[in-house]
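>>> A predicted structure for the sequence below; I have some questions about it.
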Amino acid sequence: MATRPPDSPAAPSAPAAPGGRRRASHSLEAVVSEAVALLDEAGEPALTFRALATRLGGGVASIYWYVASKDELLDRACDHVLAGVLDEVAPASGSPDPLDDVRTIGVTLFDAIVARPWLAAYFLRDTDVQPHGLRLYDHLGQQVMRLGLSPRRSFDAVSAVMGYVVGVGADLGRQPPQEVLSGEVGRDEFVGRYADQWRALDPAAYPFLHYVVDEFAVHDDADQFLAGLDLLLAGLRLAADA
């Protein structure tokens, strides 16, 4: 917990704290919850101590009772969301096929990141204030351990799955172009423009793009994520069988 600077004004009507200082009237839970709300509404640029204090009905200095910096606030906001993800995936353990549990955990985390694009940037950034993130990582690792891989292979496997889930989730969670957001251009038309650009390229110079362009033109992002995750899990199954 951060300590308010001695020369900072006290929050109005706040109860006394040890040492004669006055303590802010809200709580760490309230501070973090409102930070998450701000992030969800307008992203990281909107999260300032001034905006947060306004929403909480106190002064900027009162925020420093609970967090020492914006970086810590962002890390705690991330962990607040991951606590919910961890609760959701808690039952994903002990299935006959451990890879089913790995898949469930991966898909649940992916959905959370797509819904909150800011989440990916702070995932496991500071485990000192992100215990739920660390527990989520360990929970996934426990399912991988059931495959009987070596410690190195298990570490590589969990890193690969987490990296794929967080990376693709962050990519798909990015805000679409304004013309798509406004409805001026539909998603299929937008993707179709790039498909047409690929078709116009020299097939000799870009053989792969020509090979997959018809699939690209009609692909669904979520389906493609699941297909990639299943490819990763298939590789893990081969490693475990070996």
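Structure's in. What do you need? Remember, predicted model here, so these are calculated numbers, not experimental data.
>>> C-alpha only now, for contacts and for neighbours.
Will do.
>>> which secondary structure elements does the helix or strand hosting Val31 contact?
Using DSSP states H and E, Val31 falls within helix 28-42. On a contact count with 3 or more Cα pairs under 8 Å, 6 or more residues apart in numbering; DSSP states H and E, helix 28-42 meets helix 49-56, helix 70-89.
>>> could you look up the SS state of the residue nearest to Arg199 when sequence neighbours are not counted?
In space, Arg199 comes closest to His210 once its chain neighbours are excluded; the distance is 6.3 Å by Cα to Cα, 6 or more residues apart in numbering. Per DSSP: H, G, I helix; E, B strand; the rest coil, the secondary structure class of His210 is helix.
>>> my read: His210 touches Trp198, true?
Yes: between His210 and Trp198 there is a contact at 6.8 Å, judged by Cα atoms under 8 Å.
>>> please report how far the residue nearest to Arg199 lies from Pro203.
6 Å (Cα to Cα, to the nearest Å).
>>> these two: which has the busier surroundings?
Taking neighbours as other Cα atoms under 10 Å, His210 and Pro203 compare with His210 leading, 19 against 13.
>>> try this one next to it:
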Amino acid sequence: MERHSMIIWNNIPSTSSSNMVKKSRGTQRREESLSRDQIIEASIALLDNGGESGLTFRALSERLATGAGAIYWYVDNKSDLLTAACDAVIAGTVDATSNAAALDASPKTAIRALALGMFDAIDAHPWVGAALTRAPGQLPTVRIFECIGQQVRALGVPKKAEWGAVSALLSYILGVSGQNAANAHVARELDADRTRFLNEVATMWSELDADEFPFTRSVAGRLRSHDDRGDFLTGIDLILAGIETTHGR
């Protein structure tokens, strides 16, 4: 029996073990070349194309041409991966807007630049808004909070009022940006044309009861041509004006 086993072993082609070694080495080299940044970049692409449902470890493995085990070496789970992808987008936005605002020493300019940067980033990556709400207190939100806080402090807001001012700005920026991205997502799902949709709503508003909805009727025409980004910035300016007025600056 022992001799028979030796015969079987000796008859195995020598190239078999060589191929296995080569395959193992090839896999190792591929996995060693993988980085956390590459994983996050690929994740962002999947999220942009298919939303959160499009981000799976199987899809990510196929995109990176690697095994799921190599990915798990860098991230614990999908939630961790989503937060990391969100943080990459936020960090890039904060850095870009900080560099642009550095040319102007005004804290108001810096806050406006950050707000518009966030609005555009969430519009380009609609999943970021939901990812932020699912990761309260984590690094992506902290980056925005810190950036706003430094500028609010530079405005001379008293320390006892800093929290309220920063929270108001943060809530407005994330809330309105997220809602704008959600509206755009719904419109794409319904294959709705923005101009046609706004015209239909404006017409409906203009036909409302004049006694019950006098204001809505009066601004119905503005709905047709309003600019979401411009309206967003108007809100930021109102909050900043309120901060300055309240604290005598």
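Looks like it arrived, so ask away. None of the values given here were measured: they were computed from a predicted structure.
>>> between the helices and strands packed on helix 28-42 of structure 1, which gets nearest to Gly148 of structure 1?
Distance to Gly148 of structure 1, taken as Cα to Cα, is lowest for helix 70-89 among these, at 21.7 Å.
>>> against Pro45 of structure 1, how distant is the residue nearest to Arg199 of structure 1?
From His210 of structure 1 over to Pro45 of structure 1 (counting by Cα to Cα), the distance is 40 Å.
>>> so where in structure 2 does the helix holding Val31 of structure 1 end up aligned?
Using TM-score structural alignment, helix 28-42 of structure 1 corresponds to residues 36-50 of structure 2.
>>> most tightly packed of the helices and strands packed on helix 28-42 of structure 1?
helix 70-89 (a mean of 20; mean count of other Cα atoms under 10 Å).
>>> what residues in structure 2 pair up with it?
Under the criterion TM-score structural alignment, helix 70-89 of structure 1 matches residues 78-97.
>>> mean distance between the matching stretch and structure 1 after superposition?
Once fitted to structure 1, stretch 78-97 of structure 2 is off its aligned match by 0.9 Å on average (mean Cα distance after the TM-score superposition for structure 1).
>>> neighbouring contacts of that stretch?
Here stretch 78-97 of structure 2 makes contact (Cα atoms under 8 Å, 6 or more residues apart in numbering) with 40-41, 43-44, 55-57, 75, 110, 113-114, 117-118, 121, 128, 131-132, 135, 139-140, 143-144, 147.
>>> for Ser25 of structure 1, which non-adjacent residue is spatially closest?
Nearest residue to Ser25 of structure 1 in three dimensions, chain neighbours excluded: Ala14, at 5.0 Å (Cα to Cα, 6+ apart).
>>> how far apart are the helix holding Val31 of structure 1 and its match in structure 2?
Helix 28-42 of structure 1 versus its aligned partner: 0.9 Å mean (mean Cα distance after the TM-score superposition for structure 1).
>>> on that earlier part again, show me what the residue nearest to Ser25 of structure 1 aligns to in structure 2.
Match for Ala14 of structure 1 (TM-score structural alignment): Gln28.
>>> what about its match, how many residues nearby?
By the other Cα under 10 Å criterion, the neighbourhood of Gln28 of structure 2 contains 14 residues.
>>> helices of structure 2, start to end?
2-10, 14-33, 36-50, 57-64, 68-72, 78-101, 107-124, 127-133, 139-154, 159-189, 194-206, 214-218, 220-225, 228-246 (DSSP state H).
>>> any buried residues in the last one, and which?
By neighbour count on 16 or more other Cα atoms under 10 Å, the buried set for helix 228-246 of structure 2 is 232-233, 236, 239-240, 243.
>>> what residue in structure 2 is paired with Leu236 of structure 1?
For Leu236 of structure 1, the residue aligned by TM-score structural alignment is Ile243.
>>> in contact with its match: list those residues for me.
157, 165.
>>> ok, the counterpart of Ser218 of structure 2 in structure 1 - how many residues close by?
Using TM-score structural alignment as the criterion, Ser218 of structure 2 maps onto Tyr211 of structure 1. By other Cα under 10 Å, the residues close to Tyr211 of structure 1 number 12.
>>> ok, now how distant is Tyr211 of structure 1 from Ala217 of structure 1?
Taken as Cα to Cα, the span from Tyr211 of structure 1 to Ala217 of structure 1 is 12 Å.
>>> Gly106 of structure 1 now?
Shown here: Gly106 of structure 1 relative to Ala217 of structure 1, a distance of 26 Å by Cα to Cα.
>>> my guess is Leu147 of structure 1 contacts Ala240. True?
Yes: here Leu147 of structure 1 reaches Ala240: they are 5.7 Å apart, a contact under Cα under 8 Å.
>>> aligned counterpart of Arg135 of structure 1 in structure 2, please.
Per TM-score structural alignment, Arg135 of structure 1 is aligned with Arg143.
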